[in-house]
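# quick one: sequence and predicted model below, then my questions.
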Amino acid sequence: MEAFLVSTGIVALAEIGDKTQLLAFILAAKFRKPVPIILGILAATIANHAFAGALGAWITAQVAPGIMRWILGLSFLGMALWTLIPDKFDEDEARLTQYGVFGTTLVAFFLAEMGDKTQVATVALAAQFHAFVPVVAGTTIGMMIANVPAVLLGDRIAHAVPVKLVHTIAAGIFAVLGVATLMGAAEALGY
């Protein structure tokens, strides 16, 4: 349950103001059809985060636990810093209209999420918790928590959310995970 809750919370916070959330705003404004947009976001997130979770599980199986703790601790600290950097959105990512609303959303979201902080977080969380299904379910729910309101309420909430504060909180959570993981790594080495 911890893996699910931590994954949900971190990704929901990290997604606020993220380029994929900005993409959700743009798709909602462009198409004004929330159901296929939400379903496209869900399908793209499940596919993307399942891949990321599988990668995290595979990496864990390949790397010795002591080394893995250091990699994860430093990765979480890196994610904390990355979360504080505002995302920029390229409107070309939303120009795939020949696929219809669902297809455009699916392709645009999947591509926008590749290498994004929430995908990298999913890899790290799956490696940290050794819990593929709870992590992928949690990160997917976290994406939906952040993006469904963006699709449904659009500009009405875009300016009401204190993005900098939310990013600071998400960065703090990543930093705590990083420090805790590094402390466990140091403890394992007898420090």
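Sure thing, it's come through. Numbering: from 1, shown residues only.
# every contact and neighbour count from this point should use C-alpha atoms.
Fine.
# next secondary structure after the helix ranked longest in the chain?
Longest helix in the chain, counting residues (DSSP state H): helix 34-62. Using DSSP states H and E, the helix or strand that follows helix 34-62 in sequence is helix 65-83.
# name the residues of whichever strand or helix holds Val135 that are buried.
Element membership of Val135 [criterion: DSSP H and E] is helix 132-153. The neighbour-count check on helix 132-153 (16 or more other Cα atoms under 10 Å) flags 132, 134-152 as buried.
# this is the comparison structure:
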Amino acid sequence: MASFIKALLLVVVAEMGDKTQLLAMAMASKYKVKQVMMGVLIATILNHALAVAVGSYLGNVIPMDIVKIVAAVAFLVFGLWTIRGDKLDDEEEKKVKFGPIVTVAIAFFMAEMGDKTQLMTISIAAENSKPLLILMGTTAGMLVADGIGVIGGAWMCRHIPEIYIKWVAGIIFMFFGALTLYKSVPAAFLTPVYIILFLVALGVLIYLFGVKFAYYGQVCDIALSGQEVSADKEKSCSSETVN
């Protein structure tokens, strides 16, 4: 059960402001929420089943000490990726010539390939021996995070600055990454010199990803525009009913 909860919480954190959350929010302005969430569910199960299979295989063929170090570095990268934010390209919002659920599932599956949450699922699966619980946890985490974005994205944008969400999520990842790295690397690398060099390098990377090359604003732009589209649809339906 601990593996399920860990996977769920980490995916929720990773998905905040992620490209696939942006895509789910954009799709919600075109289709019904239940159709979007069903498409997300189908795509996530398929995508993360692949990720869990890859992670479980790597965990079996690579020594666990190396797996933990790689996972720790990956978490640091995910933290930097999170504070930088993601950008949704216009091509990823294009409609596919299928029904709403299949359209969302295909778009979401393609967007998730090589994305942060898929790579993180591989890392979690490589560290654990319970692939089914990891799959269930990461799938539930995607549904929770994308549900928050679709249903409560506009509310969050009005009450919580986007930058706060990204920085809190990124710091959580970097904290766990640094802690895991501290517990995994050989004692010879835990000297003051190496620790100071690590902190300086991490500080420079945080500045570059979190300030210099960061993406901000798109989450709220999509959330608020989606709410406006939904409001316009309701008005048009009401006027048609009256007529």
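Thanks, I have the structure now. Quick caveat, the model's predicted, so the values are computed rather than measured.
# where does the TM-score land?
For these two chains in superposition, a TM-score of 0.88 is obtained (TM-score structural alignment, normalised by the length of the first structure); 190 aligned residues with a Cα RMSD of 2.2 Å.
# distance from the longest helix of the first structure to the second structure after superposition?
After superposition onto the second structure, the mean distance of helix 34-62 of the first structure to its aligned counterpart is 0.9 Å, using mean Cα distance after the TM-score superposition for the first structure.
# which positions within that helix qualify as buried?
So, applying 16+ other Cα under 10 Å, buried residues of helix 34-62 of the first structure: 34, 36-46, 48-57, 59-60.
# could you check the angle helix 65-83 makes with it?
Computed with axes from the mean of the first three to the mean of the last three Cα atoms, to 10 degrees, the direction of helix 34-62 of the first structure lies at 150 degrees from that of helix 65-83.
# any idea how far Asn47 of the second structure is from Val70 of the second structure?
For Asn47 of the second structure, the distance to Val70 of the second structure (Cα to Cα, to the nearest Å) stands at 21 Å.
# what's the counterpart of Val73 of the second structure in the first structure?
Alignment note (TM-score structural alignment): Val73 of the second structure maps to Leu74 of the first structure.
# now do the contacts for the residue lying closest to its match once chain neighbours are set aside.
Among residues not flanking Leu74 of the first structure along the chain, Gly178 sits closest, at 6.2 Å (Cα to Cα, 6 or more residues apart in numbering). Counting by Cα atoms under 8 Å, 6 or more residues apart in numbering, Gly178 of the first structure touches Leu72, Gly73, Leu74, Ser75, Phe76, Leu77.
# what about the helix or strand Gly178 of the first structure falls within, how far off from the second structure?
When elements are assigned from DSSP H and E, Gly178 of the first structure belongs to helix 163-188. When the second structure is overlaid, helix 163-188 of the first structure sits 2.6 Å from its aligned residues on average, using mean Cα distance after the TM-score superposition for the first structure.
# just the angle for that helix relative to helix 65-83, thanks.
160 degrees.
# is Val73 of the second structure in contact with Leu181, as I believe?
Yes - look at Val73 of the second structure against Leu181 with Cα atoms under 8 Å: they come within range, at 7.2 Å.
# from the centroid of the first structure, which residue is nearest?
Thr118 (2.0 Å; Cα atoms, centre = their mean).
# ok, now how distant is Ser238 of the second structure from Val229 of the second structure?
14 Å.
# okay, those two: which has more neighbours?
More crowded of Ser238 of the second structure and Val229, by other Cα atoms under 10 Å: Val229, with 14 against 11.
# for Ser75 of the first structure, which residues are in contact?
Here Ser75 of the first structure is in contact with Ala124, Gly178 (criterion: Cα under 8 Å, 6+ apart).
# Ala50 of the first structure now?
Contacts of Ala50 of the first structure (Cα under 8 Å, 6+ apart): Val136.
# and it, how far from Leu5 of the first structure?
From Ala50 of the first structure to Leu5 of the first structure the distance is 17 Å (Cα to Cα).
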